[in-house]
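> next one to model:
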Amino acid sequence: MKDPKSIFINSVWKENKLEALYNTPLIGVAFSSKQGYVLELNQQYADMLGYTRRELVGTFWTDFSPPEYKELTLNLYHRLLKKEISCFTYEKEYIRKDKSRIWVEISVQSKKNEFDNIEYFIVLARDIDDRKKTLLKLDAEMKQNEALISKLKFQNEQLKEFANLISHNLRAPVGSMIGLLELYDSGIVDYKQSIGVFSEQYRNLTYSLLDTINTIGSALDIKDRSEVKKEKVSFKEILNTVIISLLGKAKDLDFDLITDFELEEITYSKSYLISIIQNLLSNSLKYRSTERKLRVEIKTYYTNEQEIMEFSDNGTGINLEQNSRNIFGLHKTFHTNKDSKGVGLFLTRKHVEAMGGKIFAESKQNYGIKFTLIFNYHENH
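Predicted structure coming up:
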């Protein structure tokens, strides 16, 4: 029985191709046994790897592959052996003798005899290092530019919203304060009789104005996702943190909580996720129905490359036919609760959108509300 190298030499010489292949300019040529070991190679292949030809004879296919390429290389090799494919081409890196890496384009073809049995493999390697590194650099620069454009868009949206918030939420209290002062200065009302009423009204307007300014400041402090520290966070741990923080703050924490964290973790801003879940849970507690025990359901899952959280309750709900455009607006309230400020959902939307996500609401008055958060919405749209 002939050894693999004898079979290879006889076959190549028979077809008179050895010399032509070896002298192919700028292309590394190697011949591998069926078992995956190098039988012979030309000088170009050796120079590409920084070894002598003698050092490379007898080496295995994956000996110069970085760890991240070995599984793919072996998979393709086994497919050749099973005759699922007769050739393949792919790009990969080689580790050279000096430990540096070089990008190459590898083409492998099986050589069969007249009985359709594989005798050896022909391996062609082309140096694409300069081209590949240039493309990778351009790709990195494009991603950097995309991140910059995304940041500028985010800042532009912030400026637009800031102008809108100033127009809609600061004008009214400031106008009222000016009106009170003008009325006071006009002498129309008696100073001694009105001073107490004026002081109280002015104090309330001042607190309202300060609260609005603080809320706008909080919204503007929310950073774009490219600037926020992201880490692996557990939904279960975040929820526990939120519940502990609500102890002593919420008047009544007696409610049923059902969770289904199919998606257990997410790479996200920990502080933002705490704020999101805390605002949603506080909203459920604040607007519970007096006719039934509060039930809150939180479900997370991954589908169609989207990371999703559904947060629902059986509280009083909202008439979305009338209020769909305002549900996430600042100081937009839909209930008669004295402590309703219309801030929680506004900040929740700001946090979600700053991280590249989207939040949707479904509700029917007196039947509860459901929020759907797609955390990575803009990665898929």
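
> hey, let's count contacts and neighbours off CA atoms from now on
Will do.

> check which helix or strand residue 257 maps to.
According to DSSP states H and E, residue 257 maps onto strand 256-261.

> show me how far that strand is from its chain's centre.
Here strand 256-261 is found 25 Å from its chain centre; the criterion is C-alpha atoms, centre = their mean, to the nearest Å.

> and the helix or strand where residue 164 lies, what's buried?
Element membership of residue 164, judged by DSSP H and E, is helix 129-165. By neighbour count on 16 or more other C-alpha atoms under 10 Å, the buried set for helix 129-165 is 129, 132, 150-151, 154, 158, 162, 165.

> what would the residues you listed look like in TSV with distance to residue 222?
Converted to TSV, the buried residues of helix 129-165 look like this (distance: C-alpha to C-alpha, whole Å):
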residue	distance to residue 222
129	42
132	38
150	15
151	12
154	11
158	10
162	12
165	15
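
> same for the helix holding residue 164, what does it pack against?
Under the contact criterion of 3 or more C-alpha pairs under 8 Å, 6 or more residues apart in numbering; DSSP states H and E, helix 129-165 touches strand 101-112, helix 191-221.

> just want the angle from the following helix or strand past that helix to helix 129-165.
Remark: after helix 129-165, the chain's next helix or strand is helix 171-186, criterion DSSP H and E. For helix 171-186 against helix 129-165, the angle by axes from the mean of the first three to the mean of the last three C-alpha atoms, to 10 degrees is 30 degrees.

> surely residue 188 is in a helix?
No: when classified by DSSP: H, G, I helix; E, B strand; the rest coil, residue 188 is found to be coil rather than part of a helix.

> OK, contacts around residue 307?
263, 266, 300-301, 374-376 (C-alpha atoms under 8 Å, 6 or more residues apart in numbering).

> one more, for comparison:
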Amino acid sequence: MISFTAHDQTDKHRNIVSGIVIDIDKIRRKEIELIKVSEELLRSNSELKKFAYITSHNLRAPIVNIEALFGMLNLEALSQDDLVIVDNMKLSIAKLSGVLDDLIEIVSHEIAAEEKCATNLNIEDECVKVINSLENKLVKANAKIKLAVDVNKLYYPKQYFESAIFCLLSNAINYKSNQRNLEIHISSQLIGNDVVLKIKDNGLGIDLKKNAEKIFGLYQRFHENTEGKGIGLFILKSHIESLGGSIEVESEPNVGTTFILRFPQPES
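Sure thing, here's the model as predicted:
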């Protein structure tokens, strides 16, 4: 298909002397090529995730066998130097086992992300469910939670929303300040076509000048003597961005932290 676009560029006899010819077929072919490349990249990415999942599971058996062999060692027959070596080997195997567990968890979430379907959610109801599931920890932390939901409807995969709330509330508990009772504020509002959810706490806070680029990284922890493995925020960010949303953080040491989640909604 050829497109001809003429402009009012004429000579003194009012004859058209110039125009632009566009080969639409060529443009369309390029668009089709880009679509095919995009689809191939998505397929390859999905296959890589599944390969990582299968590989990580297949590595689990040899590690379990090695741990079992260590248990069969006659430690009394070993010298002190040999015992030190065995202890170091056990520690290395334990670390490898932990990394493998984390890899399995992360890849499992990534694969599941491709299979989850969005549904209409009641934000307040879903938050209350998660709060109830954390009741014991919240009571132990002397925590007070305030829900201020201006927008209560959200179109999003239920499991992922609950996982997001669970992750951020757990973080607030794990990084609470010992100088004051924990307070958590959960609010929602509609900005443009996005449902914006904010979860704010008065905990230890994070020095973003030093850690802004690390906060959503894997195995990142910013306070000693606290629970957690440092993978929750990594998974949460991956979930949200895979569905077109975003997550931001505002924080100040010894003041608290606010996470801001944006969930794009279908146009009505």
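
> doesn't residue 261 of the second structure belong to a strand?
Yes: Residue 261 of the second structure: assigned to a strand according to three-state DSSP.

> can you show me the strands along the second structure?
2-6, 19-23, 119-122, 144-149, 153-156, 183-191, 194-201, 246-252, 256-264 (DSSP state E).

> residue range for the second one in the first structure?
In this case it means strand 19-23 of the second structure. Across the first structure, nothing matches strand 19-23 of the second structure (TM-score structural alignment).

> kindly report the same for the fifth one.
Counting by TM-score structural alignment, strand 153-156 of the second structure falls onto residues 265-268 of the first structure.

> likewise for stretch 204-215 of the second structure?
The aligned range for stretch 204-215 of the second structure in the first structure is 316-327, by TM-score structural alignment.

> buried stuff in the matching stretch?
Applying 16+ other C-alpha under 10 Å to stretch 316-327 of the first structure flags 316-320, 327 as buried.

> off-centre distance for stretch 154-168 of the second structure?
11 Å.

> now the helices and strands packed on helix 129-165 of the first structure in JSON lines, with distance to residue 366 of the first structure and mean neighbour count?
Listed next are these as JSON lines, based on distance: least, C-alpha to C-alpha, whole Å; neighbours: other C-alpha atoms under 10 Å:
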{"stretch": "strand 101-112", "distance to residue 366 of the first structure": "64", "mean neighbour count": "18"}
{"stretch": "helix 191-221", "distance to residue 366 of the first structure": "29", "mean neighbour count": "14"}
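
> I'd like these as a markdown table, with distance to residue 273 of the first structure appended.
Shown next, in a markdown table, are those (distance: least, C-alpha to C-alpha, whole Å):
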| stretch | distance to residue 273 of the first structure |
| --- | --- |
| strand 101-112 | 41 |
| helix 191-221 | 15 |
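
> relative to residue 70 of the first structure, which of the ones you listed is closest?
When those are compared by C-alpha to C-alpha, strand 101-112 sits nearest residue 70 of the first structure, at 13.6 Å.

> that closest one to helix 129-165, inter-axis angle?
Strand 101-112 of the first structure and helix 129-165 are oriented at 120 degrees to each other (the same axes, to 10 degrees).

> now which residue in the second structure aligns to residue 213 of the first structure?
Matched by TM-score structural alignment, residue 213 of the first structure corresponds to residue 103 in the second structure.

> separation between the closest residue to its match other than its chain neighbours and residue 100 of the second structure?
Once flanking residues are discounted, residue 103 of the second structure sits nearest to residue 56: 7.1 Å by C-alpha to C-alpha, 6 or more residues apart in numbering. According to C-alpha to C-alpha, to the nearest Å, residue 56 of the second structure stands 6 Å off from residue 100 of the second structure.

> show me the contacts for the residue nearest to residue 103 of the second structure.
Contact analysis of residue 56 of the second structure by C-alpha under 8 Å, 6+ apart lists 100, 103-104.

> for residue 239 of the second structure, see how far away it is.
Distance from residue 56 of the second structure to residue 239 of the second structure, by C-alpha to C-alpha: 21 Å.

> same check, this time on residue 265 of the second structure
Distance, residue 265 of the second structure to residue 239 of the second structure, by C-alpha to C-alpha: 15 Å.

> looking at these two, which has the bigger crowd around it?
Using other C-alpha atoms under 10 Å as the criterion, residue 265 of the second structure and residue 239 rank with residue 239 on top: 23 against 17.

> trace that one over to the first structure, please.
That one, residue 239 of the second structure, aligns with residue 351 by TM-score structural alignment.

> residue contacts, that match?
Each residue near residue 351 of the first structure by C-alpha under 8 Å, 6+ apart is listed here: 222, 272, 276.

> try residue 298 of the first structure
Going by C-alpha under 8 Å, 6+ apart, the list of residues near residue 298 of the first structure reads 257-261, 309-312.

> mapping those onto the second structure, which are still in contact?
Mapping the contacts of residue 298 of the first structure onto the second structure (both residues aligned by TM-score structural alignment, their matches' C-alpha atoms under 8 Å) leaves 257-261, 309-312 still in contact.
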